[in-house]
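# No sequence on hand, only this structure:
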């Protein structure tokens, strides 16, 4: 049995705890640096006048290097060292000459390794520059030190000050003791704070993430059950399967991958079924055309034979014969439309493209209905748009126009004409066919408004039948030419359809 992996909720809580620990360590380091800066600035401010005080209180210290003053000078330095060491063992006191070179060090001899002190920083200190200021460490540590400094009063007859008193406030001894004590307490505080933060974060994180990820776990459980259930079995909400092992997100990803495979396979099956359906319709329509043509010919021959027999045809028989001829024409037209639509919906309809005048095609289509004395009449309205050329299949464009006009003629009242207009809209041609009939069925109207196919999937009608083939052919022809067939508002009732086709480039 496979062991249960770490859940997504637990991983989130652990990541949050690690981030909190890292953030705490970063804040502690920054806080330590800031605290050191603050401590040094505070120490330097508090001890700002220390060197000046020493110079004022022990004027003997300024006699360094004067002849015959070694005894008094040594006693003064010794007394000063004892006083300073008792007050603050961490300070270091140096006597500098006018060039900043160390002349004397009040402390153990041989400790001075850097004889030259940067006087620019010392002068900045004496002129009141912003603190903290860090100067040279004569001990040679290479670390700049905070200090206090004072200039010796000039001797009588000297053109410049004889030197400076330079006091390092944070010497090596003080730094070692402060670092040891501060580091121990700091890291102890960080350790305890981190441990407490980790425990609190883990508790709150696990509780919060479990609450937030509860829908995710339920979804993972349902999808896991959906993967496992047998085809054809019912899926009951809440009992679809056991909780998936490991990460819920990974379980969802696996389930989604399997579901996508199923959907793609189902879509492929649907595509094959629709292709087989179109092929079957084309075959049936093709096979029906020959017997339907023969049947219609026999009916016409029967009608002609009855007329040439010399005797009148009985009214019931004549009515039956005319009805049979009308139904024969209707069935023949439907079989032809089925065959044409199946051919257009195939993967390669085989368009015979050529450049032709669309305005002439529209005019010829209207005239064809005028010659046939259509009831109601078909009229061409609007201002002539001039020559409009189109690159496309002339036969298909003519077939689409004929279907649209024929539909309008068959559904419009006999006293109201069918109106056809053509106009240019940029690089597109708009052919509008209007009638005063009852309007399109709601299902066809909705599909045309949304630009959906009228035949895929087929529309299921309560009354049965496969109506709308003429519109479906016109829509398919428009799509194959890069255009569309859309309904237009008809405030006065009826149907207004717009066949939109892209014009050829000049």
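Perfect, I can see it now. A quick note: this is a predicted structure, and the numbers were derived from the prediction, not measured.
# Could you use CA atoms for every contact and neighbour count after this?
OK.
# Residue 432 falls within a strand, correct?
Yes - per DSSP: H, G, I helix; E, B strand; the rest coil, residue 432 lies within a strand segment.
# Please report the distance of it from residue 489.
12 Å (C-alpha to C-alpha, to the nearest Å).
# Comparing those two, which residue is more hemmed in?
Shown here are residue 432 and residue 489; by other C-alpha atoms under 10 Å, residue 432 has more neighbours (22 against 10).
# Report the separation between that one and residue 301.
To residue 301, residue 432 is 40 Å away according to C-alpha to C-alpha.
# still on that earlier bit, mutual contacts of residue 432 and residue 489, please.
Common contacts of residue 432 and residue 489 (C-alpha atoms under 8 Å, 6 or more residues apart in numbering): residue 496.
# Second structure follows, compare the two:
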């Protein structure tokens, strides 16, 4: 069995609710009409009991007059068979009536509605029907006075058994059927109008459902839906849902594009790493084979030179493998900075000392510039040492002999800025775009240093809520900049 869609189920629910409303309206109409009829009957016959009490002497000082009572009942039943007349004592007991034997169900009438009727309370007022144990009906009542004193009541039920029998008989008449058919027709017309209105209301929802089904990864459908929502200028719930879905679709599309870009970077990284590994491994393999097969024919100096070249290539492979392992750890999310407070200028001095011999061998000068009032920073000391090591290593490797490499620190609000610059040729424009990503960092100029140094630097600084930047400064080669929060910075708390 085919299941109904949400729109179809909502349509069925709406139709049932509309039918229920029509039924409730019809019931309220019938109930209101009955109350109206009761009010009309009671209003028109409100003086009937008083007229009976004033027109005949039903009681004297000795009590009720049986002959007058029988004559009264006979005349009233002949004139209006729908009324039922009762003579009540002052305590509400029925003293006289004209009902057939066995038809009286209650021998006493509650006088509370009678008093309300005599006090002029709003109609209709329902009182006890002696011929029914629970049914209440409209009535007319008037006190019976003898020598100015109240001795009882004339109690007239205005819609008696004859009225009920005739009403039941006419319940299937043409008039009633016409009324019910009219109510049914109005209900059906209302149902049809409601379904049409519901279809018009849910049309934007159906359009949104169609868009959701045809959602694409590039976000074109979401963007079109967002533009359509803006041009319509609607502010209802469906329009809000439309805009919310459009925004969600655009975010998903952006994330999808980002994932695609990262996947492409991963592919480029694998390809570049394969290339970087293949070159030294091929060289290493070639020299080892030479040593293996020509060992007896090689002179001592040649054998030593081959071994030095093989060791150099081995160091390149080892360094690249170490950088790959370090990058994988940083991007796994398992490594988090162990923050501590330290003087950055002291760390810079320590790192500079490690590169003094390498700089002297290339006739390069290492210069530092620190302000006196530099605040301590809060960061992972080991990670920041790795950042400075990579930047200085790159600067020494890619700067020509006789040049100057400078490390300058400065205060910038609640952070310490670090600049590492050299007098080398700088970085070509073709390599600057995406320099710190996994793909572009493996350009030809950077393969000599392993290729992943700047990528590792960027990842470490991102863990410190910072980033590495390449600045353009006239008269300088490559200028790298980053900042670290001080102990007074909110981000370091």
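Perfect, thanks for sending it. Please read these numbers as outputs of a predicted model, since none were measured by experiment.
# Look up how far residue 22 of structure 1 lies from residue 32 of structure 1.
15 Å.
# again but with residue 54 of structure 1, I slipped
For residue 54 of structure 1, the distance to residue 22 of structure 1 - C-alpha to C-alpha - is 48 Å.
# So the two - more neighbours on which side?
More crowded of residue 54 of structure 1 and residue 22, by other C-alpha under 10 Å: residue 54, with 18 against 13.
# which element is the counterpart of that one in structure 2 on?
Using TM-score structural alignment, the partner of residue 54 of structure 1 in structure 2 is residue 52. Per DSSP states H and E: residue 52 of structure 2 is located in helix 48-55.
# Would you tell me what the next helix or strand after that helix is?
With secondary structure assigned by DSSP H and E, helix 48-55 of structure 2 is succeeded by strand 59-60.
# And that following strand against structure 1, how far off on average?
If you overlay the two and look at strand 59-60 of structure 2, the average distance to its match in structure 1 is 4.8 Å (mean C-alpha distance after the TM-score superposition for structure 1).
# What lies in contact with that strand?
The contact list for strand 59-60 of structure 2 (C-alpha under 8 Å, 6+ apart) reads 65, 144, 146.
# can you check stretch 140-160 of structure 1 too?
Outside stretch 140-160 of structure 1, the residues that reach it (C-alpha under 8 Å, 6+ apart) are 40, 44, 47-52, 55, 62, 98, 112-114, 122, 125-126, 132-137, 161-171.
# mind listing which of the residues you listed are in strands?
134, 135, 163, 164, 165, 166, 167, 168 (DSSP state E).
# For the third one, give me its contacts.
Looking back up the chat, that one is residue 163 of structure 1. So residue 163 of structure 1 contacts 95, 96, 97, 98, 99, 100, 151, 152 (C-alpha under 8 Å, 6+ apart).
# Could you do the first one as well?
With contacts defined as C-alpha under 8 Å, 6+ apart, the neighbours of residue 134 of structure 1 are 121, 144, 145, 146, 147.
# Looking for the alignment partner of the fourth one in structure 2.
When you say that, I think you mean residue 146 of structure 1. When structure 2 is aligned by TM-score structural alignment, residue 146 of structure 1 is paired with residue 138.
# Can you verify that match is assigned to a strand?
Yes - looking at residue 138 of structure 2 with three-state DSSP, it is inside a strand.
# and the gap between it and residue 83 of structure 2?
10 Å.
# Need the residues touching each of the two.
157, 158, 159.
# Grab the nearest non-local neighbour of the counterpart of the first one in structure 1.
Residue mapping for residue 157 of structure 2 onto structure 1 gives residue 168, with TM-score structural alignment as the criterion. When the adjacent residues along the chain are set aside, residue 168 of structure 1 lies closest to residue 147, with 4.4 Å between them (C-alpha to C-alpha, 6 or more residues apart in numbering).
# and that neighbour, how many neighbours?
Residue 147 of structure 1: 31 neighbours (other C-alpha under 10 Å).
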